[in-house]
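**Student:** Using only what follows, build the 3D model:
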Amino acid sequence: MQIIYHLGAHCTESERLCRSLLRDRGPLSKAGTVVAGPARFRHVLREALETLGGAPASAETQAFLLENVMDEDSPDRIIFCNENFLGQPNWALAQNQIYARAGEKTSGLRQLFPDAPTAFYLSMRSPATFLQTLISKGNAPKQTGAALLLDPATLRWSNTVASIREACPDATVTVWCDEDAPVIWETVMRDMAGIDDSLELAGAFDLVETLINKRGMRSLRQAIAPGMAPADRHRIIAAHLEKFGQADALDMEIDMPDWTQDYIDQLDAIYDADVEAMARMPGVRVLRP
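**Tutor:** You can find the predicted model right below:
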């Protein structure tokens, strides 16, 4: 059995992705993949993490966890989604890092099922919009001087991923950009669930349908056929977003003190280079259109 942890991140539609997977819980279960219900597993896993303190779980503890988080017997994989696995949102940028305790947190998760192959999934977004969104939701970084000491130009998702890989060298890490999520949503779902294109997913359009108008959504559903190759699906979704996208849903205005457009462009360029760096890291996969 393979263990999948979706780590978030915050402000990247991670909860919506969890809901999309849960919508398809029945078909996925028949295909051998269990999507654990958050209300059922979060308390159980949290208590186990606190009790173990980073030590590997015994066979008895693992059996207890599985019995309490699912009803299925011996699935091929089980998915746990929790955007707080790496910490609470107001600690997401503490110590001028993106999830400074990512290595420690994922090491603890890895030890819950130490003998099972494990994979981590993480969605990212530009530090410029990540910081803006965290603050707009009341989650300003918890550090002395708050955002005054935070230099977004020094933030690197690759450092976060590298710390996960160092802490869990036998676990793979799959990442994608939140900016690409509307186009690759179904691809992410299938990759996380370990299924091919033959199984139709009810949650495949859960994100894109919030971004385009009703006419565009009708056209999109007609244009995409079951089993269509991912590249063709991505191309069609991108075209519909361009033609039918709702500007107020697609465009985010960044309003940070003293941030010029040139500075925002600089942050985006750093982010793009960081994604390319992650694509070259051993044990790391980047899902892209």
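**Student:** Please count neighbours and contacts with C-alpha atoms only from this point.
**Tutor:** Fine.
**Student:** all strands in the chain, in order from the N-terminus.
**Tutor:** Residue ranges of the strands in the chain, as given by DSSP state E, are 2-6, 33-35, 77-81, 118-124, 172-177, 284-287.
**Student:** Pick the most buried one from the ones you listed.
**Tutor:** Of these, the one with the most neighbours on average (mean count of other Cα atoms under 10 Å) is strand 33-35, at a mean of 26.
**Student:** quick one on the thing from earlier: any chance of the strands of the chain in JSON lines with distance to residue 218 as columns?
**Tutor:** Shown next, in JSON lines, are the strands of the chain (distance: least, Cα to Cα, whole Å):
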{"stretch": "strand 2-6", "distance to residue 218": "30"}
{"stretch": "strand 33-35", "distance to residue 218": "29"}
{"stretch": "strand 77-81", "distance to residue 218": "30"}
{"stretch": "strand 118-124", "distance to residue 218": "28"}
{"stretch": "strand 172-177", "distance to residue 218": "26"}
{"stretch": "strand 284-287", "distance to residue 218": "26"}
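**Student:** Sequence B follows; please return its structure for comparison with A:
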Amino acid sequence: MTSNQRTASVHLGANRVATSVTDCVSDHLRKLLTSVSTKAISRKEYVEHLRAAIVATDNLGLLQNAIEPVLKGKKALDKFQHIVISEHALLGPLEDMLTKKTMFPKAKRRVQNIGHAFSDRDIKIHLAIAPQAECFTSLLADEDFLTAPITGATPVHSWANLVTRIRDACPRAEVTVWNFEKPDEIMPSFFSSLLGIENDLLDRRTRHDISSKACEHLKNAKLLTEIVQIDDELQTRMDVQYELDLSAIGSMPNVSLARS
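**Tutor:** Reported below is the predicted structural model:
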């Protein structure tokens, strides 16, 4: 980052892939971020001060003043050169990811809200994805979402379609898609890129927390594949779709694909 860039770096999904990111920011790292004029928004701050504007469905969510320049009881956000938001369910709840006709039907409006809310900043959007079968396993393990039998005829959603809609909703944003097939390998690079710092500046405590806390849902889903069985035909279609998605995303204009 150059010193005169004002940025908003937003990790907006997908659900249960790169989770507990801001929980891994150690006190040492937080001081380092402050020294380079970076504010990492905590989960509590996001819920209390930002979420209503970003998920709004009316014009209120498009007003920059709904977010900046003030965080109650904190320094004004506009005093920071760089703002970091990590909210893995920003695009919608889990059921919007896997059980709707279109994956995350509200994605366009929410990304537009981000663009308008931070209209005076360069925007960097980070989307973490994983194989559809692993995401579906996480869904199947949650009894609250077992609303219909899962068979080979179940629709398989496309990550590439979602990425296209995100890119087109905020054309000025720099969009990076992260392939979390191997979460432990990709997480340090994802974490440092989101925060806008070099990988070697991550202290030992942060690296430990990344390994032990982050991506817990995704890691559990990988273990659950041994217990929760998906229809063979559906599994095959999901595996094929993920490879097609990676290929399509890798060739998209104005989108970067990061692999471990």
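**Student:** quick one: TM-score?
**Tutor:** The TM-score (TM-score structural alignment, normalised by the length of the second structure) is 0.80; 246 aligned residues with a Cα RMSD of 3.1 Å.
**Student:** closest one to residue 99 of the first structure among the strands of the first structure?
**Tutor:** Closest of these to residue 99 of the first structure is strand 118-124, at 11.5 Å (criterion: Cα to Cα).
**Student:** Mean deviation, that closest one versus the second structure?
**Tutor:** Average distance, strand 118-124 of the first structure versus aligned residues of the second structure after superposition (mean Cα distance after the TM-score superposition for the first structure): 1.1 Å.
**Student:** burial count for the residue mapped onto residue 46 of the second structure from the first structure?
**Tutor:** By TM-score structural alignment, residue 46 of the second structure lines up with residue 41 in the first structure. Residue 41 of the first structure has 18 neighbours, counted by other Cα atoms under 10 Å.
**Student:** so what corresponds to residue 30 of the first structure in the second structure?
**Tutor:** Matched across to the second structure, residue 30 of the first structure falls on residue 35, judged by TM-score structural alignment.
**Student:** related to what we said a few turns ago, quick check: closest non-adjacent residue to the match of residue 46 of the second structure.
**Tutor:** Once flanking residues are discounted, residue 41 of the first structure sits nearest to residue 69: 5.0 Å by Cα to Cα, 6 or more residues apart in numbering.
**Student:** which ones are touching that neighbour?
**Tutor:** For residue 69 of the first structure, the contact set (Cα atoms under 8 Å, 6 or more residues apart in numbering) comprises 36-37, 40-41, 44.
**Student:** 7 Å - rerun?
**Tutor:** For residue 69 of the first structure, the contact set (Cα atoms under 7 Å, 6 or more residues apart in numbering) comprises 36, 40-41.
**Student:** quick one: which of the residues you listed is nearest residue 100 of the first structure?
**Tutor:** Nearest to residue 100 of the first structure out of the contacts of residue 69 of the first structure is residue 41 (Cα to Cα; 24.5 Å).
**Student:** what about the closest one, distance to residue 216 of the first structure?
**Tutor:** Residue 41 of the first structure sits 37 Å away from residue 216 of the first structure, going by Cα to Cα, to the nearest Å.
**Student:** re earlier: turn the contacts of residue 69 of the first structure into JSON lines, including distance to residue 122 of the first structure.
**Tutor:** Output for the contacts of residue 69 of the first structure, formatted as JSON lines (distance: Cα to Cα, whole Å):
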{"residue": "36", "distance to residue 122 of the first structure": "17"}
{"residue": "40", "distance to residue 122 of the first structure": "22"}
{"residue": "41", "distance to residue 122 of the first structure": "19"}
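**Student:** Please list the members of these that lie in helices.
**Tutor:** Among those, DSSP state H puts 40-41 in helices.
**Student:** Of the contacts of residue 69 of the first structure, which is the nearest to residue 192 of the first structure?
**Tutor:** Closest to residue 192 of the first structure out of those is residue 36 (12.9 Å), distances taken as Cα to Cα.
**Student:** how near is that closest one to residue 88 of the first structure?
**Tutor:** As judged by Cα to Cα, residue 36 of the first structure and residue 88 of the first structure stand 21 Å apart.
**Student:** neighbour count winner among these two?
**Tutor:** More neighbours surround residue 36 than the other of residue 36 of the first structure and residue 88, with 21 against 12 (other Cα under 10 Å).
**Student:** does the more buried one really touch residue 70, like I thought?
**Tutor:** Yes - contact status for residue 36 of the first structure versus residue 70: in contact at 6.4 Å, counting by Cα atoms under 7 Å.
**Student:** so who does residue 129 of the first structure touch?
**Tutor:** Residues in contact with residue 129 of the first structure, defined by Cα under 7 Å, 6+ apart, are residue 254.
**Student:** Trace it over to the second structure, please.
**Tutor:** Aligned by TM-score structural alignment, residue 129 of the first structure pairs with residue 134 of the second structure.
**Student:** swap in residue 272 of the first structure?
**Tutor:** With TM-score structural alignment as the criterion, residue 272 of the first structure matches residue 243.
**Student:** Tell me how many other residues crowd the corresponding residue of the first structure for residue 201 of the second structure.
**Tutor:** Using TM-score structural alignment as the criterion, the counterpart of residue 201 of the second structure in the first structure is residue 199. Using other Cα under 10 Å, residue 199 of the first structure has 13 neighbouring residues.
**Student:** do the same with residue 203 of the second structure
**Tutor:** Close neighbours of residue 203 of the second structure, defined as other Cα under 10 Å, add up to 13.
**Student:** Skipping its backbone neighbours, what lies nearest it in space?
**Tutor:** Leaving aside its chain neighbours, residue 203 of the second structure sits nearest to residue 29 (7.1 Å; criterion: Cα to Cα, 6+ apart).
**Student:** That neighbour: how many residues sit nearby?
**Tutor:** A total of 16 residues lie near residue 29 of the second structure under the criterion other Cα under 10 Å.
**Student:** Ok, residue 34 of the second structure next?
**Tutor:** Residues near residue 34 of the second structure, counting by other Cα under 10 Å, number 14.
**Student:** Please report the distance of it from residue 209 of the second structure.
**Tutor:** Distance of residue 34 of the second structure to residue 209 of the second structure, computed by Cα to Cα: 20 Å.
**Student:** Residue 227 of the second structure now?
**Tutor:** Separation of residue 227 of the second structure from residue 209 of the second structure (Cα to Cα): 27 Å.
**Student:** between these two, which one's more packed in?
**Tutor:** The neighbour count for residue 227 of the second structure versus residue 209, taken as other Cα under 10 Å, is higher for residue 209 (16 against 11).
**Student:** who touches the more buried one in this structure?
**Tutor:** Residues near residue 209 of the second structure by Cα under 7 Å, 6+ apart: residue 24.
**Student:** One more pass at 10 Å, please.
**Tutor:** 20-21, 23-26 (Cα atoms under 10 Å, 6 or more residues apart in numbering).
**Student:** Now, of the residues you listed, which are buried?
**Tutor:** For the contacts of residue 209 of the second structure, a burial check counting by 16 or more other Cα atoms under 10 Å picks out 20-21, 24-26.
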